[in-house]
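A.B. asks: Attaching a predicted model along with its sequence, questions to come.
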Amino acid sequence: MTLIARHGPAWTYIDYHQFLLMKPDQQDYVPEEAGRLLSTTGEGVLVHTGIANGNVAVHIEIHDHQPPLDDADWEEVAEASTKVEHGPLMVRCLTADPPALPMLTPAGPGTYRLRAHARGRDIAYDGCVSRSPEVYLIQIWPAPRAQTDRPVRQRPAPPRTPRRGVATPALFRDR
């Protein structure tokens, strides 16, 4: 396993409880399953946050093979697969410019596995804060599509407001 690149933290603007790992020009998306740390969209992944609006710290690691799992400092860890048919994946925001992070798919088109680590999602749940204490680490590597997307580690107890999913913003509906 070789670490190709490590970047961050980059303050990433959150709107509607999420940031995206998608192609730069991808517009439409419908989460296949909301309410977890990760939701797949076909050619992308949504990362669901605790805060509704504001900035969170995002770290990126790009690997050439699956990295070992080190979840000691993280409250939640989840994995998902995504297929990139053309164009690179990048960290994107719904209503703001993307953060200063690199493209996530240096190996080009193919199938990738993502592992998201999160800490602090319940500290300011549903809040609007300029800089949240939430922290995310996204690891990505080329890999065949896994049979299932799965939470690897979940804690703490569910938040006061259940995460039942986030409505698709009007900006992306009816296209």
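C.D. replies: In hand now; what should we look at?
A.B. asks: only C-alpha atoms for contact and neighbour calcs from this point on.
C.D. replies: Fine.
A.B. asks: Which residues are in contact with Ser130?
C.D. replies: When the contact criterion is Cα atoms under 8 Å, 6 or more residues apart in numbering, the partners of Ser130 are Asn53, Gly54, Asn55.
A.B. asks: From Thr49, how far off is it?
C.D. replies: 14 Å (Cα to Cα, to the nearest Å).
A.B. asks: Find the nearest non-adjacent residue to the residue nearest the centre of the chain, please.
C.D. replies: Centroid-nearest residue in the chain, with Cα atoms, centre = their mean: Val47, separated by 3.2 Å. In space, not counting the residues next to it along the chain, Val47 is nearest to Leu38; the distance is 4.9 Å by Cα to Cα, 6 or more residues apart in numbering.
A.B. asks: same thing with Ala107?
C.D. replies: For Ala107, the nearest residue in space outside its immediate sequence neighbours is Pro142; the separation is 7.5 Å by Cα to Cα, 6+ apart.
A.B. asks: here's the one I want to compare it with:
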Amino acid sequence: MNDSTPSAPAQARVWVHYAQFYLADPELGTDGLPTPEQATDGILATGRDGACVRTGLNTGYVTVSAQCLPQRPDTLPAGAWGTSSEGTLESTTGSLLVHSWEDGAIEDLPDLAAHGPGLYHLRISARGRDQGQAIDTTGPGEDSGEHYFLETWPIP
């Protein structure tokens, strides 16, 4: 990737179970990453080579958009977001993909450590978490109304 060109935002439905999804290197997996209970702000727990995102929905699909940027953006993401969380994580391998707890890496979303190994800042914007929590569980064809936008950029 050219360091001055951000990846285009991509979107995918991500199956969550036990109110969580992860960012992880597919080769390393999610074992050893923080758990939803470690999300002190109720949304994000970061660790070495990954992070755990706590969702409102217990089981079902949430919509996730993701983008790796070359540097901190000048503006917040467009749209109506109910809450956000930020953190720092280290990618020792230069690979950080969204992972479903059951389905593994979501290949339709970009690598959030696309600039190689190192420290990254992660910003998560979310909406519909209260709705997802109230619903608790949806079937495969149902929309929970819960959405996340993940942005990362390298820390020099």
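C.D. replies: Good, I have the coordinates. Keep in mind the model is a prediction, meaning the values are calculated, not measured.
A.B. asks: before we move on, the earlier item: can you count the residues close to the residue nearest to Ala107 of structure 1?
C.D. replies: Here the number of neighbours of Pro142 of structure 1 (other Cα atoms under 10 Å) works out to 23.
A.B. asks: Now check structure 2 for the residue matching Ile138 of structure 1.
C.D. replies: Residue correspondence to structure 2 (TM-score structural alignment): Ile138 of structure 1 is matched to Leu150.
A.B. asks: do Val30 of structure 1 as well
C.D. replies: Superposed on structure 2 with TM-score structural alignment, Val30 of structure 1 falls opposite Pro34.
A.B. asks: can you check Leu21 of structure 1 too?
C.D. replies: For Leu21 of structure 1, the equivalent position in structure 2 is taken to be Leu23, counting by TM-score structural alignment.
A.B. asks: Return the distance of its match relative to Ser100 of structure 2.
C.D. replies: Relative to Ser100 of structure 2, Leu23 of structure 2 is positioned 9 Å away (Cα to Cα).
A.B. asks: Ala100 of structure 1 touches Tyr13, doesn't it?
C.D. replies: No: using Cα atoms under 8 Å as the test, Ala100 of structure 1 is too far from Tyr13 to be in contact (11.3 Å).
A.B. asks: secondary structure class for Ile79 of structure 1?
C.D. replies: Actually, residue 79 of structure 1 is Glu rather than Ile. For Glu79 of structure 1, the reduced secondary structure class is strand; criterion used: DSSP: H, G, I helix; E, B strand; the rest coil.
A.B. asks: Now do the same for Glu75 of structure 1: its match in structure 2.
C.D. replies: Aligned against structure 2 - with TM-score structural alignment as the criterion - Glu75 of structure 1 pairs with Gly82.
A.B. asks: Leu89 of structure 1 too?
C.D. replies: The criterion is TM-score structural alignment: under it, Leu89 of structure 1 has Leu96 as its aligned partner in structure 2.
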